[in-house]
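Novice: Pasting the sequence and the predicted coordinates here, then a few questions.
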Amino acid sequence: MKFNKIPNTDLNVSQICLGTMTWGSMQNTEQDGFDQMDYAVSKGINFFDTAELYSIPPTKETCGATSRIIAKWLKKTKKRDQIIIADKVTGRSGMDWIRPGEKETRLNKKQINTAIDNSLKNLQIDHVDIYQLHWPDRPLNVFSGLEYEHTDTNEIVPILETMEVMASLIKAGKIKYYGLSNETPWGTSQYIKLAEKHNIPKPITIQNAYSLLNRSYEVGLSEISIREKIGLLAYSPLGGGHLTGKYLNGKKPAGTREVLWGNRFDRYRTPNTEAAVKAYCEVAKKYNIDPAQMAIKFCIIQKFVTSTIIGATSMEQLKKNIDSIDLLLTNDVIKDINNVQLIYSNPCP
């Protein structure tokens, strides 16, 4: 395994981060989670990503289930000091069961303080290493599409208030650092500007979707990542599993999210998804490499990427995904990948 030091921190994270969102859901059991953590650590991974609302799909019954599985594993293995844990506080939503007593989840002082205490309780740890804002409080189309539709409203928690809470949590020792997620260039620039103006710590990472099917991060945010030293934690590097090729020609393998989760991932069902995936699979076939490993390694090698988050529902998938770290993408492979991008530009933003 290879590692990247997050600038302005004492954190050295593995270039592959273990995603956890299916543990405790209809897809993965508690034991599956234990087995995945055991294997990931044996391969050198020291970075786990979870969230307040996991497992996915989010329900009242499974909220916090993933974190509780991680807690049991940490207690059993006594490896807390070896693992960097990234958690996420839920952005604005109508999921009132996440924080009982609240009509909406919001990124205000009261709710973030409640959320971190609940997360620390579920994880059974005294601090979170990177506490991420899962998505913004302001109205935003963060999970599909490139269009920005402005909504005039005063019902937005000021970014400064959210930042001040994060600063207080750092001071209290409940978190070491904080990061953004599903954020835009404008939003990220506000955090940077306000951090400088008010002498508040700035975010150290941004967790956004990034894959061969969605390279929109390269427009605007990649420059911010490099210049401001706020690296990308790339999630969904396989485009919801599509870049494996398993959904081609109308296939829907039993037990996959396309079967179990209904329309939750419509962002990956666009007119050009199938054609783009076929083209990328042809590139992989041309060079005799696995398409999933090619897709993951493409994310890993980007200069603006700090770590690439992988998820798996089977050990076979997990092993293949982790082994992508050893794949070499030649200049010819990169050239062919970029040629596909020119034809099918960001089909799943």
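Specialist: Yep, it's here. Residues are numbered from 1 along each chain as shown.
Novice: Only C-alpha atoms from now on, for both contacts and neighbour counts.
Specialist: Will do.
Novice: where do the strands sit along the stretch 101-250 of the chain?
Specialist: Using DSSP state E, counting those that start in this stretch, the strands of the stretch 101-250 of the chain run over 128-133, 175-181, 205-209, 231-235.
Novice: helices and strands around the third one, which ones?
Specialist: If I follow you right, that is strand 205-209. Judged by 3 or more CA pairs under 8 Å, 6 or more residues apart in numbering; DSSP states H and E, the packing partners of strand 205-209 are strand 175-181, strand 231-235.
Novice: same deal with the longest one?
Specialist: Using 3+ CA pairs under 8 Å, 6+ apart, the elements in contact with strand 175-181 are strand 128-133, helix 159-172, strand 205-209.
Novice: Check which residues of the longest one are buried.
Specialist: Of all the residues in helix 159-172, those buried under the rule 16 or more other CA atoms under 10 Å are 159, 160, 162, 163, 164, 165, 166, 167, 169, 170.
Novice: Now do that helix: everything it contacts.
Specialist: 107-109, 112-113, 175-178, 190-191, 194, 200-201 (CA atoms under 8 Å, 6 or more residues apart in numbering).
Novice: want to throw those residues into JSON lines with neighbour count and distance to residue 218?
Specialist: What follows is these, written out as JSON lines (neighbours: other CA atoms under 10 Å; distance: CA to CA, whole Å):
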{"residue": "107", "neighbour count": "28", "distance to residue 218": "27"}
{"residue": "108", "neighbour count": "21", "distance to residue 218": "30"}
{"residue": "109", "neighbour count": "17", "distance to residue 218": "32"}
{"residue": "112", "neighbour count": "22", "distance to residue 218": "30"}
{"residue": "113", "neighbour count": "17", "distance to residue 218": "33"}
{"residue": "175", "neighbour count": "22", "distance to residue 218": "29"}
{"residue": "176", "neighbour count": "19", "distance to residue 218": "28"}
{"residue": "177", "neighbour count": "23", "distance to residue 218": "24"}
{"residue": "178", "neighbour count": "25", "distance to residue 218": "22"}
{"residue": "190", "neighbour count": "14", "distance to residue 218": "19"}
{"residue": "191", "neighbour count": "20", "distance to residue 218": "19"}
{"residue": "194", "neighbour count": "16", "distance to residue 218": "24"}
{"residue": "200", "neighbour count": "18", "distance to residue 218": "27"}
{"residue": "201", "neighbour count": "18", "distance to residue 218": "25"}
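Novice: another structure for you, compare them:
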Amino acid sequence: MKKNRLGRTGIEVSALCLGSMTWGSQNTTAEGHAQIDRALERGINFIDTAEMYPVNPVAKDTIGRTEKVIGDWFAKSGRREEVILASKHSGEGMAHARDGAPISSKTIPEAVEGSLRRLKTDYIDLYQFHWPNRGSYMFRQNWSFDPSGQDRAATLAHMEDTLEALQKQVDKGNIRAFGLSNESAWGTAQWLRLSEDKGLPRVASIQNEYSLLCRLYDTDLAELSVNEDVGLLAFSPLAAGLLTGKYQGGAMPDGSRMTLNESLGGRKTKRAFKAVEAYLDIAARHGLDPVQLALAWCMTRPFMGSVIFGATSVGQLDVALGAAEVALSDDVREEIDAAHRAHPMPF
């Protein structure tokens, strides 16, 4: 499988990344381990997780389970060195971790040590802040974003404070690289400026939502990514399952995410289903699986670091892994662009 450099770190990650947020709730430990085995067998070397996982829903008695599933696999397999591992520090408002405290130099050591303990490893390759303290455009908040409560000086002081705390974790050998998630172009630019001015850990990646149905990243952040070597780690590239086509016509398969989260995090709209139909038609006309179309298209983007996908069965996993072998023709890509112009921002 193709490998991409993670920022300026020298770390190389597979073009597809195995997401893990269902392990410990929708998936058992054994199923999670089977997915890791299959993914590595097919060329993936990159696994993404977070201290708050599993989701659907996030609950006090389940947070941390996903990291434990991965840690048990490391302990059982002895194959830690074969994996580039990414995890995340939960932020302000996530009540089940540190009583919802915002990310700070005080929370970072506790969060890192907790993840290391659950993951049964001495280091995390990519340590990410799950969302900014000041708020985010992500998860449909772009429609009503209000920056009036922001304090620029306080935000910059927070960034410098946490970068210094991350440097201590690097010095200890606990983390190798630093990434952002659910960030903006302005925020990422400030993190970069401060890290370079102060000689502190430099942002290697941004993990934001990106798919055929969600292309907020295509403008300012795309340009920043390319020029500053900060690749996108795309989450929800299948738009929470919408792009598989399994929800078309009012269908709701047993055990699917929609049975647990009816709105799919605000993605379930009438316009979304019409947009999905357009992409399903493209796939059908060109003899492509719609899952592989969606993932392969993400991999063509010039700012892409890795495309994070999840599966709840090995069968789903095998289909997704097949996207690595799909080359989209110019005709397909032109039809995708036309569909996007006809169905922009459907949720």
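Specialist: Nice, I can see it. Quick caveat: nothing in here was measured; it's all calculated off a predicted structure.
Novice: now, which of the contacts of helix 159-172 of structure 1 sits nearest residue 135 of structure 1?
Specialist: residue 107 (9.3 Å; CA to CA).
Novice: Quick check: the closest one touching residue 92?
Specialist: Yes - counting by CA atoms under 8 Å, residue 92 is a contact partner of residue 107 of structure 1 at 6.8 Å.
Novice: Could you name every residue contacting both of the two?
Specialist: 136, 137.
Novice: picking that back up, for residue 249 of structure 1, which of the helices and strands packed on strand 175-181 of structure 1 is the nearest?
Specialist: strand 205-209 (24.6 Å).
Novice: circling back to that earlier point, I'd like the helices and strands packed on strand 205-209 of structure 1 as a markdown table, with distance to residue 214 of structure 1 appended.
Specialist: Formatted as a markdown table, those follow (distance: least, CA to CA, whole Å):
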| stretch | distance to residue 214 of structure 1 |
| --- | --- |
| strand 175-181 | 16 |
| strand 231-235 | 11 |
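Novice: that older thread, let me have the helices and strands packed on strand 175-181 of structure 1 in a markdown table, extended by distance to residue 60 of structure 1.
Specialist: Formatted as a markdown table, those follow (distance: least, CA to CA, whole Å):
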| stretch | distance to residue 60 of structure 1 |
| --- | --- |
| strand 128-133 | 20 |
| helix 159-172 | 25 |
| strand 205-209 | 24 |
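Novice: how close does residue 150 of structure 2 get to residue 105 of structure 2?
Specialist: 20 Å (CA to CA, to the nearest Å).
Novice: cool, residue 190 of structure 2 as well?
Specialist: For residue 190 of structure 2 relative to residue 105 of structure 2 (CA to CA), the value is 18 Å.
Novice: One more: residue 5 of structure 2?
Specialist: Residue 5 of structure 2 is 28 Å from residue 105 of structure 2, by CA to CA.
Novice: shouldn't residue 86 of structure 1 be in contact with residue 134?
Specialist: No - assessed by CA under 8 Å, residue 86 of structure 1 is found out of contact with residue 134, at 11.0 Å.
Novice: list residues touching both of those two?
Specialist: residue 51.
Novice: Counting neighbours, go ahead and name the busier of the two.
Specialist: It is residue 134, of residue 86 of structure 1 and residue 134, that has more neighbours when counted by other CA atoms under 10 Å, with 24 against 21.
Novice: right, and the more buried one touches residue 93 too?
Specialist: No - assessed by CA under 8 Å, residue 134 of structure 1 is found out of contact with residue 93, at 10.8 Å.
Novice: Measure how buried residue 231 of structure 2 is and give me the count.
Specialist: Every residue meeting other CA under 10 Å relative to residue 231 of structure 2 is counted, giving 28.
Novice: which residues does it contact?
Specialist: Contacts for residue 231 of structure 2 (CA under 8 Å, 6+ apart) come out as 6, 7, 204, 205, 206, 225, 303, 304, 305, 306.
Novice: top of those by neighbour count?
Specialist: Among the contacts of residue 231 of structure 2, residue 305 has the most neighbours (other CA under 10 Å), with 31 neighbours.
Novice: Okay, the residue lying closest to that residue once chain neighbours are set aside and residue 6 of structure 2: tell me how far apart.
Specialist: Once flanking residues are discounted, residue 305 of structure 2 sits nearest to residue 231: 4.4 Å by CA to CA, 6 or more residues apart in numbering. Per CA to CA, residue 231 of structure 2 is found 7 Å from residue 6 of structure 2.
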